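In: Here you go, sequence then predicted model.
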Amino acid sequence: MKLKLSLLALLSALLIYSCGEDGDPTTDFPEPTVTAPSVIINIEAGSGDHTVDFAVAVANGLTATYTATATGVSLISSASGNVTGNTVTISYTAPATPGAASITLTVTDSEGQTAQATAVISVLDEVNEVTIVSNITSDATWTADNTYILGGRITVVDGVTLTIEPGTVIKGQAGAGANATALLIARGGKLIAEGTAEAPIIFTSVADEITPEQVASGNFSSPNLDPTINGLWGGVLILGKAPISASNEGTDVVEVQIEGIPTSDANGLYGGNDPADNSGSIRYVSIRHGGTNIGAGNEINGLTLGGVGSGTTIENIEVVANQDDGIEWFGGTVDVNNVLVWNVGDDGIDTDQAWSGTLDNFVVVTPTGHCFELDGPEGSAQAGHTIQNGTIVAGSDSRVAEDLINVDDNSIVDLKRLQFLGVVAGQRINRVTAAGVTFEDITIDVAPEDLASYVNGDVPAGVTAGRNLRADVSKLSWTWAAQTGALEGL
């Protein structure tokens, strides 16, 4: 009997164990996630109601609730509720006074797991906007405590100086054709725009929410526009009295109308006979989201330099997401140093009409036209320029340049110490037989056996395969591109 009872107990234990093995296993669900906006949200004191979106992810099969808490702002009616979809929108009201604020969203799923994230809000003084709707006909100073709105094509006329303080933000209204917005420095006018690495001067679109307070805090990135959005306004044009090489039906001319400005505007003339002409001083200036079209194939460059003389100082320039070229020279003698051209919609660097200056220390990142479009003289005057110490990123996963270097048969340019990175099949250095073009220490980051496929013709002696970074990117550490990591590894 005892043996039977023992066997019965053993069988019962095995039965219980077996039932436990066949039961539903415990499921481990991943924790929810909450993501707040990655940038500081800027709002004005007393500006009323606003919203902020949080991205939320909850495991399949689970439900979740959310709770929001705030400091510095007042929540309206969405402080708690059920999570539906992948976004939770929280409504809040701006306070009457400036200061720091935040909203924290906590999500709890039906397994009791939680996650949270915090949106950081900066409540700013009421923005002081000054809209400029007419030409500048007497000396003027634009200060960093205002945001200046270009209400059209604004010209600094002959004999007048416009001074722009460090940290000032200038925004162009939307407009195309004859209504394209731009800042034009006419021959004889001067622009003194001397920003600093700590407080650059920003030219951008009215669609950009960047503020002088944000610039003063050291954050130079747009809070709402991607660095690829272009064509939202015009650009900056500086015109001078230095020589150009141009012609009209085979006859040399001293002055011509700059592209991007209607021929009806005589302030668009450039060129002359003063190589040392002085159009001012432009330092630590970022020009963004421009290049609107004024006519078929006639867009405005980020920075246009027409007949600008050697008495002008231009250095530490950033051009971001311009629909046309980054910088284009039309003759003139001015030198330009420490330049970044990032994500432009046409050529990175474009030269015309026998510009005879030097571009030194620069980076060009993923234009979609030519990396370099280097045209020759258009009249009988012959002069050339030097482009040196540059790093060029010709392609990325999302953007690819049309080609590397494009010149005319009569181009005159010395190319020195240039590094091409990110090159892809089909990109080439063209017209290497142009007599006036020299190549010195140009490296392309490809295998030596593939080098010939990136040159249209025989490979010049000064062009080799390899990687030898040229630009001193420390001089560009102040730029939006640097702050977002776009210059890492260069």
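Out: Happy to help now that I have it.

In: rest of the way, CA atoms for contacts and neighbours
Out: Fine.

In: ok, now how distant is the residue positioned nearest the centre of the chain from residue 235?
Out: The geometric centre of the chain, computed from its C-alpha atoms, lies nearest to residue 320 (CA atoms, centre = their mean), at 2.7 Å. Note on residue 320: its distance to residue 235, by CA to CA, to the nearest Å, is 11 Å.

In: ok so, going back, surely the residue nearest to the centre of the chain meets residue 343?
Out: Yes: here residue 320 reaches residue 343: they are 6.0 Å apart, a contact under CA atoms under 8 Å.

In: Comparison target below:
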Amino acid sequence: MRLLLICLLLPLSLAFLSCDEDDGGGPSLDTTDPTITIVQPADGATLAAGNILIRATATDDDEVDRVEFYVDGTKIGEDDDDALTVYEYTWNASAAAAGSHSIRARAVDASDNDASDTVAVTISGGAGPTYHSDNITTDEIWYKADNPHIVTQDIAVWEGGSLTIKPGCIVKFDEDAGIGCGWTTEGEIVAVGKADTTILFTSNETSPAPGDWEGFGFFEGTTSSTRFSYCTVEYAGAVDGQAIYVAWGGVLRMDHSTIRHGAGRGIYYEHAGHVEQFHDNTITDCGSFPLALDPEYVRHLGTGNDYTGNDEGYDAIEIYYGGVETNSTWLDQGVPYRITENSNVWVGTMEAPIILTIEAGTTIEFESNAEMTIGNVVLAGLIAEGTSTEPITFTSAAESPAPGDWNQVWIAADAVDAQCRLSYCVFEYGGGGGGGGGGSLWISSAVPDVEDCSFGYSSAYGIYVEGDAYPAPATLESENTFYGNASGEVGEAAP
């Protein structure tokens, strides 16, 4: 009996001792902060603008989860390789202002304990400031060594002039100053930076604000070699709001660049002015739409662009009245295309069929009384083939959408039937135009292929058909989905 009692009590004793040792029965809580030291650059170092390697050593009694790196209070990146004791990040300081900057490294362990170390460094300036106030009519080059470049008034690059801006240049603009290129005569601007040595165009104000300076204008004499690459344009838009204006046939090629803190639109183009080779750009924190353009030139918008973070309601690509007269693909840009109030975007030419292809996942928003027309007196086709997971959406631009907010997509008599295919599309809140009997999709003497689409909340019919030939209403009803349409699913004109 004594042996049995000992066997029963021994595990309980061990359990009691174990609970007593960890002060309550649960796993011990890690309250120990990690340690961290910045080992490069040295505190008080003077550095040239460009890529600056920041290195820090960090340890913890358990495990360092990550080390975050900050410059002047803004996080620039982190290193989360927990197999290391030396953590690093490269700061692209090519556009950093000359003067003192604070670098902080913050180590965080798995329990969110943290510790920081801070050093101060000085970014050396160039030989400047270098002032610019004269129009450019010959070949001129601006160098990083002459930073900062100060533009004191409007400058024209014209009459055969060429301005080359080298990587690492910092160009500041006085109040209401700007640069125009190719006004009535030939001009060229080549501002090509590098991934690690960008070009900065910014305000010369001590406390910069949107609209401090005008921005850039590119006009009919702009040469085909004009290009912005790895550039940042910020705080522009003093005249009419846009940071970059492209008009009268002017063309700007742009890649890997940023427009930010603008007073209005990022880029506005009209009268056949447009951008080409437009990819890997960011337009953010602007007071209006990132882009505003003629529908003919949507085809030049490439991949890798980011148009988010602008003022509320403006994260969209603004498209105004006009035609698509070249075979085009509208890519899903991650934000909607928005057709402006009272605008008709029409597709086609009288000489040859023009096909507009819309990529799966794309959203097209319509403001009041706006519409899209395919093949009215001109030859055209529309290929809008979404998928079950990435539908193509035609909808209202209103913050609180309602039936009849916009007119319709009209497939008219001169549409090429074989080039009109709609699948996995969503049509909502249309029917406001009253075309025929009214419908979000209006088919008039055409026989497009429409299947697996959804039609909802029209102020009239989901689809309205009329004319000499059109898809059978019963087929349209059976092959598509309808909901909440005021007049019904498919309306048919009287014979």
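Out: That came in fine, so what should we check first? These numbers come from a predicted model, not from an experiment.

In: Drop the TM-score for these two in here.
Out: Taking TM-score structural alignment, normalised by the length of the first structure as the basis, the two superposed chains have a TM-score of 0.51; 334 aligned residues with a CA RMSD of 5.0 Å.

In: all strands of the stretch 251-400 of the first structure, in order?
Out: Listed in chain order, the strands of the stretch 251-400 of the first structure (DSSP state E, counting those that start in this stretch) span residues 251-253, 256-257, 269-270, 280-288, 303-306, 313-320, 327-330, 336-342, 349-352, 358-365, 370-374, 385-393.

In: could I get the ones you listed as a markdown table with distance to residue 127 of the first structure?
Out: Formatted as a markdown table, the entries for the strands of the stretch 251-400 of the first structure read as follows, by distance: least, CA to CA, whole Å:
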| stretch | distance to residue 127 of the first structure |
| --- | --- |
| strand 251-253 | 47 |
| strand 256-257 | 37 |
| strand 269-270 | 36 |
| strand 280-288 | 20 |
| strand 303-306 | 27 |
| strand 313-320 | 24 |
| strand 327-330 | 31 |
| strand 336-342 | 29 |
| strand 349-352 | 36 |
| strand 358-365 | 33 |
| strand 370-374 | 39 |
| strand 385-393 | 38 |
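
In: all helices for the first structure, in order.
Out: Across the first structure, reading from the start of the chain, the helices by DSSP state H fall at 2-22, 212-216, 480-483.

In: And these: which comes nearest residue 63 of the first structure?
Out: Of all the helices of the first structure, helix 2-22 sits nearest to residue 63 of the first structure, with 27.3 Å by CA to CA.

In: Pull the residues that contact the closest one.
Out: Applying CA atoms under 8 Å, 6 or more residues apart in numbering, helix 2-22 of the first structure has no contact partners.

In: Endpoints of stretch 247-263 of the second structure, how far apart?
Out: Across its full length, stretch 247-263 of the second structure reaches 19 Å end to end, with CA to CA as the criterion.

In: so how far is that stretch from its chain's centroid?
Out: 13 Å (CA atoms, centre = their mean, to the nearest Å).

In: burial measure for the nearest residue in space to residue 63 of the second structure that is not next to it in sequence, as a count.
Out: Distances taken as CA to CA, 6 or more residues apart in numbering place residue 109 nearest to residue 63 of the second structure, at 5.8 Å, with adjacent residues excluded. Under the neighbour criterion other CA atoms under 10 Å, residue 109 of the second structure is assigned a count of 24.

In: Surely residue 109 of the second structure is in contact with residue 58?
Out: No: using CA under 8 Å, residue 109 of the second structure makes no contact with residue 58, being 9.9 Å away.

In: what's the overlap in contacts for these two?
Out: Overlap between the neighbourhoods of residue 109 of the second structure and residue 58 consists of 34, 64, taking contacts as CA under 8 Å, 6+ apart.

In: one step back: distance to residue 128 of the first structure and mean neighbour count added to the helices of the first structure, as TSV?
Out: Formatted as TSV, the helices of the first structure follow (distance: least, CA to CA, whole Å; neighbours: other CA atoms under 10 Å):
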stretch	distance to residue 128 of the first structure	mean neighbour count
helix 2-22	71	11
helix 212-216	10	20
helix 480-483	24	20
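
In: Can you add distance to residue 188 of the first structure and give those back as TSV?
Out: Formatted as TSV, the entries for the helices of the first structure read as follows, by distance: least, CA to CA, whole Å:
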stretch	distance to residue 188 of the first structure
helix 2-22	91
helix 212-216	30
helix 480-483	32
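
In: and of those, who's closest to residue 348 of the first structure?
Out: Going by CA to CA, the one of the helices of the first structure nearest residue 348 of the first structure is helix 480-483, 15.0 Å.

In: what's that closest one aligned against in the second structure?
Out: The aligned range for helix 480-483 of the first structure in the second structure is empty, by TM-score structural alignment.

In: ok, residue 23 of the first structure - how many residues close by?
Out: By the measure other CA under 10 Å, the count of residues near residue 23 of the first structure is 8.

In: Quick check: stretch 10-17 of the second structure compared with the first structure, mean distance?
Out: In the superposition against the first structure, stretch 10-17 of the second structure averages 4.5 Å from its aligned positions (mean CA distance after the TM-score superposition for the first structure).

In: How far away from the center of its chain is that stretch?
Out: Its chain's C-alpha centre and that of stretch 10-17 of the second structure lie 64 Å apart, by CA atoms, centre = their mean.

In: And for stretch 378-398 of the second structure?
Out: Going by CA atoms, centre = their mean, the spacing between the C-alpha centre of stretch 378-398 of the second structure and its chain's C-alpha centre is 21 Å.

In: got the buried residues for it?
Out: Of the residues in stretch 378-398 of the second structure, those buried under the neighbour-count criterion (16 or more other CA atoms under 10 Å) are 378-387, 391-397.

In: Let's see which of those residues end up in strands.
Out: Secondary structure assignment (DSSP state E) places 380-385, 392-396 from those within strands.

In: Could you tell me which residues within stretch 287-306 of the first structure count as buried?
Out: If you call a residue buried by 16+ other CA under 10 Å, then stretch 287-306 of the first structure has these buried ones: 287-294, 298-306.

In: State the distance spanning the first to the last residue of that stretch.
Out: Between the opening and closing residues of stretch 287-306 of the first structure there is a gap of 17 Å (CA to CA).

In: One more: stretch 33-46 of the second structure?
Out: For stretch 33-46 of the second structure, the first-to-last residue distance is 31 Å (CA to CA).

In: got it, and stretch 442-450 of the second structure?
Out: Taking CA to CA, stretch 442-450 of the second structure runs 12 Å from one end to the other.

In: if you line the two up, which stretch of the first structure does that stretch fall on?
Out: With TM-score structural alignment as the criterion, stretch 442-450 of the second structure doesn't align anywhere.

In: just checking, residue 445 of the first structure touches residue 418?
Out: No: with contact defined as CA under 8 Å, residue 445 of the first structure and residue 418 do not form a contacting pair (10.9 Å).
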